[in-house]
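Q: This is the structure alone, sequence omitted:
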């Protein structure tokens, strides 16, 4: 079973840790970026910084630079997002069985488990592997050998996975919303025998189960304050994230994590959070 990957060179935070987490398991990594360093929303991106980081990580010469024109004025940001990913997927899919599509702030902490699930997806003829991710909201403190984080949870603080799209996918599959592929036949893995992602509903079939500690760690909103504002601006979901209230809630919860946790049962999803310790932490920039 041969695998490649693609990365979108736009966000330097956790980029090196993400690539290193699966670097030895793939043959080639397509590095997709806008040649004008422009985001899906028309803002500037730190592409040069990302390429410098990637060069330092690429000790075996696996990374292939693939510039393109992915900011399309007049298109919705999510459409630009999907277009870039589709181009990268098609480029990465040449000559292999599977393509990894982890975002650059997602770190694979258990590669053996992940690729065992890819093999099971392959065995049943699936087109995509839906693999659980732990969604981190903010870093709120230090512990020996790690850090304390607010993490997405159930209403009563149990672990809850997120599924932004298949993390491994067959070449030739058509993406329809960022990483999502609604027409693909998916092999779904979760951290419990039932689907734990409240966004997608609990009725989805789960084919396999892994431990919470085997899930990919998504350092999604773990950023310095100024970088968080930039991330909200360039995201494919900028229309939602750029609302002042979204940023203000993030600041308040990061500053008062226990209040955010204790209020969780009384809030609506997605404001359900729990406190967790991550050891070891992924390196930031």
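A: Perfect, I can see it now. Everything numeric in this text was worked out from a predicted model, so none of it was measured.
Q: only C-alpha atoms for contact and neighbour calcs from this point on.
A: Fine.
Q: burial count for residue 248?
A: Neighbours of residue 248 under the rule other C-alpha atoms under 10 Å: 11.
Q: just the strands in the stretch 1-150 of the chain please.
A: Assigned by DSSP state E, counting those that start in this stretch, the stretch 1-150 of the chain shows strands spanning 3-8, 29-34, 63-68, 98-100, 106-107, 128-130, 133-143, 146-152.
Q: and of the ones you listed, who's closest to residue 245?
A: Closest approach to residue 245 among the strands of the stretch 1-150 of the chain is made by strand 133-143 (15.4 Å; C-alpha to C-alpha).
Q: Could you check the angle the closest one makes with strand 146-152?
A: 140 degrees (axes from the mean of the first three to the mean of the last three C-alpha atoms, to 10 degrees).
Q: Please spell out which residues along strand 133-143 are buried.
A: 133-140 (16 or more other C-alpha atoms under 10 Å).
Q: so can I have CSV of those showing distance to residue 258?
A: CSV is the format used below for the buried residues of strand 133-143 (distance: C-alpha to C-alpha, whole Å):
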residue, distance to residue 258
133, 23
134, 19
135, 18
136, 15
137, 14
138, 12
139, 13
140, 10
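Q: can you put the strands of the stretch 1-150 of the chain in a markdown table and add distance to residue 228?
A: Output for the strands of the stretch 1-150 of the chain, formatted as a markdown table (distance: least, C-alpha to C-alpha, whole Å):
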| stretch | distance to residue 228 |
| --- | --- |
| strand 3-8 | 18 |
| strand 29-34 | 20 |
| strand 63-68 | 25 |
| strand 98-100 | 26 |
| strand 106-107 | 16 |
| strand 128-130 | 27 |
| strand 133-143 | 10 |
| strand 146-152 | 15 |
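Q: out of those, nearest to residue 80?
A: Taking the strands of the stretch 1-150 of the chain one by one with C-alpha to C-alpha, strand 29-34 is closest: 10.8 Å.
Q: Now do that closest one: which elements does it pack against?
A: Helices and strands touching strand 29-34, by 3 or more C-alpha pairs under 8 Å, 6 or more residues apart in numbering; DSSP states H and E, are strand 3-8, strand 63-68, helix 77-92.
Q: Deepest-packed of those, please.
A: strand 3-8 (a mean of 26; mean count of other C-alpha atoms under 10 Å).
Q: relative orientation of that one and strand 29-34 in degrees?
A: Using the same axes, to 10 degrees: strand 3-8 against strand 29-34 is 20 degrees.
Q: Give me the packing partners of strand 3-8, helices and strands only.
A: Short answer (3+ C-alpha pairs under 8 Å, 6+ apart): strand 3-8 packs on strand 29-34, helix 77-92, strand 98-100.
Q: putting a second one here so we can go through both:
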């Protein structure tokens, strides 16, 4: 799968009397002479003594600034303050990738996040996490594929999709990717398949069902010296139909389309051994809004 919804001098003019590099005082090259207080020709005004009232005012302003900064950085309040549904999107400061403060992920079903909130935010988090699972390398072996289907789909949908999925991951398809009929990579090579969500969008929502689009980028290919299918990237959008089932959001169906895809960057491709190493060293994420 391939995800993707969701970043950005000055000069000061010099001038005036201080431009004189040899200036003693403001560029005049003059020396100031302080006259005694009370001189008739050159009266000197004394600086007023700073009173305790001024100090109290300064301290008060500092305290107010600290309080304002602390309030601004509080991070969205408690879970009880978060409003579900369309109210979240209409609230001031919210945006397509803004966090709402509610924790949508409460647990895990195996290695897949579960226990999502029964609101739009929870539906988006569920769709993003399910996209990661369905785009993983574990989908290419039968046992782990069935386990993912049971965790992601409703029981009815999982039963319906199990046989067609097994047919889709046929020995012929696996061979085109460099895998054996069981979905295993050759010795000395690493098969890579990852989905990285970039953004989500709610297309429809009610209390029991939701339709969520996940824009993502994907990695797929074989990393190894003899590989003829090097790891490449793709950009796709997966649209998931979700239903509230068994106390959680589950997939009932979905569709996938290409793009939107950005212009490729100019970073040169890394050697296959580097790709294999980073895939082993860098784990995936649990996605939550």
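A: Happy to help now that I have it. Keep in mind that this is a model prediction, so the values were computed, not measured.
Q: Overlay them and tell me the TM-score.
A: Comparison of the two superposed chains (TM-score structural alignment, normalised by the length of the first structure) gives a TM-score of 0.24, and 116 aligned residues with a C-alpha RMSD of 6.2 Å.
Q: on that earlier part again, adding distance to residue 209 of the first structure, write the helices and strands packed on strand 29-34 of the first structure out as a markdown table.
A: Shown next, in a markdown table, are those (distance: least, C-alpha to C-alpha, whole Å):
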| stretch | distance to residue 209 of the first structure |
| --- | --- |
| strand 3-8 | 22 |
| strand 63-68 | 32 |
| helix 77-92 | 27 |
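Q: rewinding a little: pick the one among the buried residues of strand 133-143 of the first structure closest to residue 240 of the first structure.
A: Nearest member of those to residue 240 of the first structure, counting by C-alpha to C-alpha, is residue 137, at 16.0 Å.
Q: you'd agree that closest one is up against residue 151?
A: Yes - counting by C-alpha atoms under 8 Å, residue 151 is a contact partner of residue 137 of the first structure at 5.5 Å.
Q: which residue packs closest to residue 220 of the second structure, ignoring adjacent ones?
A: residue 193 (4.3 Å; C-alpha to C-alpha, 6 or more residues apart in numbering).
Q: Whatever helix or strand that neighbour lives in packs against which elements?
A: Assigned by DSSP states H and E, residue 193 of the second structure falls within strand 190-205. Counting contacts by 3+ C-alpha pairs under 8 Å, 6+ apart, strand 190-205 of the second structure is packed against helix 120-134, strand 209-223.
Q: tell me the most buried of these?
A: helix 120-134 (a mean of 27).
Q: my guess is the residue nearest to residue 220 of the second structure meets residue 218, correct?
A: Yes - applying C-alpha under 8 Å, one finds residue 193 of the second structure in contact with residue 218, separated by 7.2 Å.
Q: Doesn't residue 240 of the second structure lie inside a strand?
A: Yes - the assignment for residue 240 of the second structure, made by DSSP: H, G, I helix; E, B strand; the rest coil, places it in a strand.
Q: Now do the same for residue 89 of the second structure: helix, strand or coil?
A: Residue 89 of the second structure ends up helix, using three-state DSSP.
Q: residues near it, how many?
A: Neighbours of residue 89 of the second structure using other C-alpha under 10 Å come to 17.
Q: With residue 244 of the second structure instead?
A: Around residue 244 of the second structure there are 18 residues (other C-alpha under 10 Å).
Q: Which secondary structure state is assigned to it?
A: With three-state DSSP as the criterion, residue 244 of the second structure reads strand.
Q: how close does it get to residue 147 of the second structure?
A: Using C-alpha to C-alpha, to the nearest Å, one gets 19 Å for the distance from residue 244 of the second structure to residue 147 of the second structure.
Q: And for residue 161 of the second structure?
A: 12 Å.
Q: How about residue 70 of the second structure?
A: Counting by C-alpha to C-alpha - residue 70 of the second structure and residue 147 of the second structure are separated by 46 Å.
Q: neighbour count winner among those two?
A: Between residue 70 of the second structure and residue 147, counted using other C-alpha under 10 Å, the more crowded position is residue 147 (15 against 11).
Q: for that one, what are its contacts?
A: Neighbour list for residue 147 of the second structure: empty [criterion: C-alpha atoms under 8 Å, 6 or more residues apart in numbering].
Q: With the one 10 residues further on instead?
A: Residues near residue 157 of the second structure by C-alpha under 8 Å, 6+ apart: 251-253.
Q: and if we set it to 7 Å?
A: residue 252 (C-alpha atoms under 7 Å, 6 or more residues apart in numbering).
Q: was I right about residue 99 of the first structure contacting residue 3?
A: Yes - with contacts counted by C-alpha atoms under 7 Å, residue 99 of the first structure reaches residue 3, the gap being 5.5 Å.
Q: Show me what counts as buried in whichever strand or helix holds residue 175 of the second structure.
A: Residue 175 of the second structure belongs to helix 171-176 when assigned by DSSP H and E. The neighbour-count criterion (16+ other C-alpha under 10 Å) identifies 171, 173-175 as the buried residues of helix 171-176 of the second structure.
Q: how about the helices and strands packed on strand 3-8 of the first structure, which one is nearest residue 255 of the first structure?
A: helix 77-92 (30.4 Å).
Q: ok and that closest one relative to strand 29-34, angle-wise?
A: Going by the same axes, to 10 degrees, helix 77-92 of the first structure makes 150 degrees with strand 29-34.
Q: surely residue 149 of the second structure meets residue 156?
A: No - in this structure residue 149 of the second structure lies outside contact range of residue 156 using C-alpha under 7 Å: 10.7 Å.
Q: Looking at the two, which one has more neighbours?
A: Remark: of residue 149 of the second structure and residue 156, residue 149 carries more neighbours, 22 against 10, as counted by other C-alpha under 10 Å.
Q: which residues touch that one?
A: residue 158.
Q: That one is in what secondary structure piece?
A: Per DSSP H and E: helix 142-152 holds residue 149 of the second structure.
Q: relative to helix 120-134, how tilted is that helix?
A: 170 degrees.
Q: Next SSE downstream of helix 142-152 of the second structure?
A: Following helix 142-152 of the second structure in sequence, per DSSP H and E, is helix 155-168.
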